[in-house]
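Undergrad: just a sequence and a predicted model for now, questions to come.
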Amino acid sequence: MALKNKSLYAILGILNVSPGTGYDIKKYCDTVLSGFWNENFGHIYPTLKKMLSDELVEIISNEKNEKKILYRITPKGQVELESWLMEETELQPMRSEFMLKLLFSSSQPKEHIIKMLEDYKQIHVKKQEKYLAMQHDLDQGIEEISEERSRFLRAMLRRGILSCEATICWCDETMESGL
């Protein structure tokens, strides 16, 4: 089976929520999707161009500046997104540079390993704070969104918060074990 461009589906999903520019798509990825998905401009714009030629999205504003072009999902794009949503999800292998480095760090001084773990823990403390702030904003109704969409956002935030808690706990246990 040929590999599917999952970025295409991320962009379709974002545009299904609301029309947006390439910049809006990147911002959505950097905030809402940041715990499990990332995109860069170098990938967003070529994907949008292909989606445009495949009639999955359309332009609803004609700006000369590529960064200000407003896109929206087409009915064909909605069918493609719905079809993908119904497919079985394959387990993706986890790739973590930190875990790779830690695995091969047995020859490193203990202080270096502890610092690696402390830094990794702090990354997740900050990430958890970000999720908690997003949850607070959601609770306060800062953004006007539907109750249904709110439930899904809360579920995603909860997963992110729990994942950070587990990583923070694991870092503490690993440092305490005298690794």
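TA: In hand now; what should we look at? Nothing here was measured: the structure is a model prediction, and the numbers come from that model.
Undergrad: when you work out contacts or count neighbours from here on, use the C-alpha atoms and nothing else.
TA: Noted.
Undergrad: first-to-last residue distance for stretch 133-153?
TA: 13 Å (C-alpha to C-alpha, to the nearest Å).
Undergrad: starting at the chain centroid, how far to it?
TA: The chain centroid and the centroid of stretch 133-153 are separated by 17 Å, computed with C-alpha atoms, centre = their mean, to the nearest Å.
Undergrad: what are the buried residues along it?
TA: Within stretch 133-153, the residues that qualify as buried are 134-135, 138, 150, 153, counting by 16 or more other C-alpha atoms under 10 Å.
Undergrad: equivalent analysis for stretch 115-126, please.
TA: In stretch 115-126, counting by 16+ other C-alpha under 10 Å, buried: 116-118, 121, 124-125.
Undergrad: so can I have JSON lines of those showing distance to residue 16 and secondary structure?
TA: Below are the buried residues of stretch 115-126 laid out as JSON lines (distance: C-alpha to C-alpha, whole Å; DSSP: H, G, I helix; E, B strand; the rest coil):
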{"residue": "116", "distance to residue 16": "40", "secondary structure": "helix"}
{"residue": "117", "distance to residue 16": "39", "secondary structure": "helix"}
{"residue": "118", "distance to residue 16": "39", "secondary structure": "helix"}
{"residue": "121", "distance to residue 16": "35", "secondary structure": "helix"}
{"residue": "124", "distance to residue 16": "30", "secondary structure": "helix"}
{"residue": "125", "distance to residue 16": "32", "secondary structure": "helix"}
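Undergrad: the structure to be compared is supplied as follows:
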Amino acid sequence: MPKENHTKYAILGLLTTSCRSGYSIKKMIDTSLNHFWKISYGQVYPTLKTLVQEGLAEVDNTNDLDKKEYSITEKGKQELTNWLQLPVEKLSVEKNELLLKLFFSSQLESQSSTFLQLETYEKKLHERLEVYRNIQSSIETYSAHEQDAMYWLITLDYGIKTTLAQIEWCSCTQEKIKKGVKTNE
């Protein structure tokens, strides 16, 4: 069975917002979805083309010949609604380079490199947390009136809480390594 391409649903969902052009869709992906759903710029226009071919989106008439604007069709709204109502089939597996390195860290003569990896990772998590807090502030300040704002904040809350959990995990992991703990406490 072929793997379901959820990118089409991400693009359909973005067409329900103020995003109408490939450029505005990619900009929204880069500033929001990209924190939890990766879509390359090279996927946007082919996906839009497919959505139009399937009757899920349509190209709107614009005066600018170089700029196509899109909108979701009723069929597209129904397709999106149907997908939104389906349960999540499986948990996604995160690719995490730090965890891969930690898994094999017993091969190191000294744990100093492992501590450096954890400290660097934790620093990046703090930077991510700051980005999330800035996005949260922006939504609460400028987009609170948007119909989608509550759901944007819910997904953002997931990112904030998982980032805080990862920061705590980094600290605990460093302590475990210092103590030589080999099992979970």
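TA: Now that the structure is in, tell me what you want to look at. All of these numbers come straight from a predicted model, not from anything done at the bench.
Undergrad: circling back: pick the one among the buried residues of stretch 133-153 of the first structure closest to residue 48 of the first structure.
TA: residue 153 (24.6 Å; C-alpha to C-alpha).
Undergrad: aligned to the closest one, what sits in the second structure?
TA: Under the alignment (TM-score structural alignment), residue 153 of the first structure pairs with residue 152 of the second structure.
Undergrad: confirm its match sits in a helix?
TA: Yes: looking at residue 152 of the second structure with DSSP: H, G, I helix; E, B strand; the rest coil, it is inside a helix.
Undergrad: so it versus residue 43 of the second structure, what's the distance?
TA: From residue 152 of the second structure to residue 43 of the second structure the distance is 23 Å (C-alpha to C-alpha).
Undergrad: and what of residue 29 of the second structure?
TA: Taking C-alpha to C-alpha, one finds residue 29 of the second structure at 11 Å from residue 43 of the second structure.
Undergrad: so these two - more neighbours on which side?
TA: Legend: neighbour count by other C-alpha atoms under 10 Å for residue 29 of the second structure and residue 43, higher for residue 29 (22 against 13).
Undergrad: so what's the residue nearest the centre of the second structure up against?
TA: The centroid of the second structure falls nearest to residue 36 when counting by C-alpha atoms, centre = their mean (1.4 Å). By C-alpha atoms under 8 Å, 6 or more residues apart in numbering, residue 36 of the second structure lies in contact with residue 159.
Undergrad: what residue of the first structure takes the place of it?
TA: Residue 36 of the second structure maps onto residue 36 in the first structure, with residues paired by TM-score structural alignment.
Undergrad: which stretch of helix or strand covers its match?
TA: Secondary structure from DSSP states H and E places residue 36 of the first structure outside every helix and strand.
Undergrad: from residue 65 of the second structure, how far off is residue 164 of the second structure?
TA: For residue 164 of the second structure relative to residue 65 of the second structure (C-alpha to C-alpha), the value is 47 Å.
Undergrad: now do the helices in the second structure.
TA: In the second structure, the helices defined using DSSP state H lie at 7-15, 22-31, 41-53, 74-85, 97-103, 112-142, 149-179.
Undergrad: if you compare these, which one is most tucked away?
TA: With neighbours defined as mean count of other C-alpha atoms under 10 Å, the helices of the second structure peak in mean count at helix 7-15, which reaches a mean of 20.
Undergrad: onto which residues of the first structure does it map?
TA: Going by TM-score structural alignment, helix 7-15 of the second structure sits over residues 7-15 in the first structure.
Undergrad: mean distance of that stretch to its aligned residues in the second structure, please.
TA: Superposed on the second structure, stretch 7-15 of the first structure shows a mean distance to its aligned partners of 0.5 Å (mean C-alpha distance after the TM-score superposition for the first structure).
Undergrad: what does that stretch rub up against?
TA: With C-alpha under 8 Å, 6+ apart, stretch 7-15 of the first structure has contacts from 25, 28, 39, 44, 47-48, 51, 56-57, 71-73, 77-78, 81, 84.
Undergrad: gap between that stretch and the chain center?
TA: 11 Å.
Undergrad: same question, stretch 124-140 of the first structure
TA: The answer for stretch 124-140 of the first structure is 15 Å, by C-alpha atoms, centre = their mean.
Undergrad: ditto for stretch 161-179 of the first structure
TA: 22 Å.
Undergrad: now do it: everything it contacts.
TA: 110, 113-114, 117-118, 120-121, 124-125, 127-128, 131-132.
Undergrad: try it again at 6 Å.
TA: 117, 121, 124, 128 (C-alpha atoms under 6 Å, 6 or more residues apart in numbering).
Undergrad: repeat that for stretch 150-157 of the first structure.
TA: residue 131.
Undergrad: after superposition, how close is it to the second structure?
TA: Relative to the second structure, stretch 150-157 of the first structure is 1.5 Å off (mean C-alpha distance after the TM-score superposition for the first structure).
Undergrad: re earlier: ok, of the contacts of stretch 7-15 of the first structure, which one's closest to residue 160 of the first structure?
TA: For the contacts of stretch 7-15 of the first structure, the nearest to residue 160 of the first structure is residue 28 (15.8 Å; C-alpha to C-alpha).
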